[in-house]
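Asks: Sequence and computational prediction follow.
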Amino acid sequence: MENNKIGNYRWVICGLLFFGTTINYLDRQVLSLLHPILEEEFGWTNSDYGMITSIFQLSYAFFMLLAGRFVDKLGTKKGYAIALVVWSLGAIIHAYAIPIGEASVQFLGILGFGGLSISVTGFIVARLVLGMGESANFPAAIKATAEYFPKKERALATGIFNSGSNVGAILAPLTVPWLAHYYGWQSTFVIIGSLGFLWLVIWLIFYDKPEEQKRLSKEEYTYIQSDTVYDIHPVDEKKEKISWLKLLKFKQTWSYTIAKFLTDGVWWFFLFWLPSYLKNQFNLSGSEITLPLSVLYTMTMVGSIGGGWLPMYFMNKNTSPYDGRMRAMLIIAFIPLSVFLVQPLSDISYWIPVLLIGLAASAHQAWSANVYTTVSDMFPKAATASVTGIGGMAGGIGGALFSFIVGKTFDYYMATDNLNFGYTLVFSVCAVAYLIAWAIMKLLVPKIKIIKIEEIRD
């Protein structure tokens, strides 16, 4: 009843962020599902595919650092819109990877570089553009959440919009194999990549800053601005200029950044390598992987939303937002230990690894919903996208290194006819990453200290 009096337009914004994130992940997931087809057509090795995915992650990482600043300067509405146009075009040009590769190889030859095949080069260029655009999704979404939600609701809102990544991952195996079968892999990239332009129209119509939003009631606006207990930033932050160098001086920045570096690669592995895992370990491909992947990524939706709810349980017991989040994240960090059992139990049925990996992936999304929100717990709104971008860059670099090493590891153990051990090594790293990350975060920021705007002003 109270919410009805206040109004619920902030949840409309959360819905917009949810669908934007769904499209974001749907676009990046197409390649992993087409990997078996492209691998056979172009003769790729695991190292080739690892290099292609690493370039996406490096591009994502580098531009995420810039994206945070970009969104802070242009504002959420314009920044998100421009990013979506770039990543949608990046998704579409995958269809033209071969002519792009031919032109790029020629150009690299003139410069004295070479060695990569036309297909690998073409997909690297396409992934680079995709990563450039997609890098702004989370800085923009986190900033929008900080603008439209009081702190006690931000983890839940983040968990809901972040679950769009799971929906995108679910929709991909339901649609991509079918589209590829009937229309070919090139048309699949074009069709999926074009969806973003539909969302763009809705975004431009319904999103404005809260103070300019005509659809927002005065009561809801007051509620959004009601962080009287923890809000120590009474200054007007709309036009504040934030110094990156000053941000890097704070342990709070490094706490978030290291956590992203250590754990993002696990999610990238689950996202980009699972179709290949099901093919190599269980000889599943095409439409055969649709059901197990759909079940796995459906599980991650529960983790994303549940992870947003868990810290609220502690906050309702008068725990500060940061302390409540850290308690929730410690519980979540134990769940990925389940993947230690993936290879030992894989002989029983492929459903055992699928469910165990699904449990770990669900924990990652629960972790992600909270680690993102620690930024708005510790920093003023004017710095939220910038800090998110710094951490996102670290996460992308960590993911790129992990993906590159995974490709080399699988090729090495495949050559020695011991690929099972290669998977055991990789899953072991995934299992312990979160506990290590949590321990470092707690060591760096044992107690909450909120950074004041004047401490980071440029």
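Replies: All right, it came through fine.

Asks: For the rest of this, base every contact and every neighbour count on C-alpha atoms.
Replies: OK.

Asks: So Tyr412 versus Ser428, what's the distance?
Replies: Distance, Tyr412 to Ser428, using CA to CA, to the nearest Å: 17 Å.

Asks: And Asp377, by the same measure?
Replies: To Ser428, Asp377 is 31 Å away according to CA to CA.

Asks: Comparison target below:
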Amino acid sequence: MSLPQIGRRSWLLLGLLFGIGLLNYLDRQTLSILKATLKGELSLTDTHYSWLLTAFMVPYVIFYILSGRLVDRFGTRICLSLFTAVWSIANILSGLAQNFGQLAASRALLGAAEPGAFPAITRVMMTWFPKERRAFAWSLLSPCMTAGAILAPPLVAIVTNYWNWHMAFIIPGVAGVVLAAAWWLSDRNPPTFPSEAEEVTAPPPPMKTILQDRRVWLLLAARAMTDPVWYFHLSWLPGYLQEKLGLSLKQLGWLGPIPSLLGSFAVVAAGWTADRYVRKGISPVRVRVGMFAVMAAIAPIGALTTFAPNVTVAIVMISLVAMVCQIWFFGQSMLVADIFPKNSAASIAGLLGAVGATGGLIINAIAGPIIERAGYVPVFVALACLHPLAAWMLWKARPRLASPVAATA
């Protein structure tokens, strides 16, 4: 049986999603990379930095839920164009900020717009790519999005050293406005796949119905446990490498991308391996959860990060944890596609993102005061336990996750 063909427009949109995902990660990383610089420029403490992260995370959590429903209701063309344009404008405003209050306000606007990208991407992939070939396209896209985290340290360092820290925010913001316009012009006339036509055109179910499905709650619990690890690495590791291990901004520009780069390669390898086992007839749910368990066994090494004798060993440990985080993030997106219909995918992705972001909000809000009083050790140790706990829970729940109908009783 021949596989469904993928049109040129689908690959064009995948390329645009590459750029949108790249900027999404780059724009949020800019603040963390410039943490040491901004502490001097704006007289900030670690507690102030926690407040900036909180200003981003509170609207991020709220709008994750709202954006998922908006995507299911109005589609990806208008929603993703709007989300990208708004967060790019917010990034420009961050570059124009002259004090803590202005910077906090612009980060709040960024937090309101950025989460919408992920429910929209889930819906785009399920609309423009047939299920028989979706995993391959998604495995390409997932590492591409983390390219923003890979490129952020050297780009921010180069722009800051050549011009100033303001331009490190403004230039990506302008690029984002251009990408938003390109998406608006390109996302039209999606293909129809006969076996999925009814699912695509069905209206989204009420949120109450979605929340009655116990499988949703299992995935929400796993996301709440694991996302704080990734949010902490995104927000605090650049500052840790500079302030505790003595890296300059220029050195961070070269060494900082390594964990995300290795994590991206790990995602591609994991996607290829998972598809291989699925083709052998093993349940996709069993494959994904097995992949989670294998990676969770590596996560505890993160507890040893602060005891690393030098920068090289620290980077190795951080890279291993980055692999764990990125494979879990990719795998959970695939689980949504494996388990739930298209007409609720963006809503469920929004719920998962909101719960994960809530965990990120909490860890970012409390990390500053804890680090100021007790150092990094208790934070790294606590985070190292989360992936193993989540993997154990999902492994026990495999039969329920693989059930073809919601378990509401």
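Replies: Structure received. These numbers were taken from a predicted model, which means no experiment stands behind them.

Asks: In contact with Lys250 of the second structure, which residues?
Replies: By CA atoms under 8 Å, 6 or more residues apart in numbering, the contact set of Lys250 of the second structure is Pro154, Ala157, Ile158.

Asks: Looking at those residues, which are in helices?
Replies: Pro154, Ala157, Ile158 (DSSP state H).

Asks: coming back round to it: top of the contacts of Lys250 of the second structure by neighbour count?
Replies: Ala157 (24 neighbours; other CA atoms under 10 Å).

Asks: Touching, that residue and Leu249? I think so.
Replies: Yes. In terms of CA atoms under 8 Å, Ala157 of the second structure counts as a neighbour of Leu249; the distance is 6.0 Å.

Asks: mind checking what Trp178 of the first structure lines up with in the second structure?
Replies: Aligned by TM-score structural alignment, Trp178 of the first structure pairs with Ile158 of the second structure.

Asks: what's the spacing between that match and Ala152 of the second structure?
Replies: 10 Å.

Asks: Mind listing the shared neighbours of the two?
Replies: Common neighbours of Ile158 of the second structure and Ala152 (CA under 8 Å, 6+ apart) are Gly253.

Asks: So for whichever strand or helix holds Thr222 of the first structure, what gets flagged as buried?
Replies: Thr222 of the first structure is part of helix 218-224, with elements assigned from DSSP states H and E. Along helix 218-224 of the first structure, these residues count as buried under the neighbour rule (16 or more other CA atoms under 10 Å): Glu220, Tyr221, Tyr223, Ile224.

Asks: And that helix, what does it pack against?
Replies: Helix 218-224 of the first structure sits against helix 2-6, with contacts defined as 3 or more CA pairs under 8 Å, 6 or more residues apart in numbering; DSSP states H and E.

Asks: how about the helices in the stretch 1-150 of the first structure?
Replies: 2-6, 9-42, 46-74, 76-92, 97-111, 118-134, 137-148 (DSSP state H, counting those that start in this stretch).

Asks: same thing with the stretch 151-300 of the first structure?
Replies: 151-183, 185-206, 218-224, 244-247, 251-282, 290-315.

Asks: The helix or strand just after the last one maps to which residues in the second structure?
Replies: Just to be clear, that refers to helix 290-315 of the first structure. Per DSSP H and E, the first helix or strand lying C-terminal to helix 290-315 of the first structure is helix 321-334. Aligning helix 321-334 of the first structure against the second structure (TM-score structural alignment) gives residues 284-297.

Asks: Need the counterpart of Ala367 of the second structure in the first structure.
Replies: In the first structure, Ala367 of the second structure lines up with Val406, judged by TM-score structural alignment.

Asks: Hmm, I typed the wrong one, I wanted Asn343 of the second structure.
Replies: Counting by TM-score structural alignment, Asn343 of the second structure lines up with Ala382 in the first structure.

Asks: who does the helix or strand hosting its match touch, helix- and strand-wise?
Replies: Remark: Ala382 of the first structure resides in helix 381-415, with elements defined by DSSP H and E. Other elements packing on helix 381-415 of the first structure under the criterion 3+ CA pairs under 8 Å, 6+ apart are helix 46-74, helix 137-148, helix 251-282, helix 351-378, helix 419-444.
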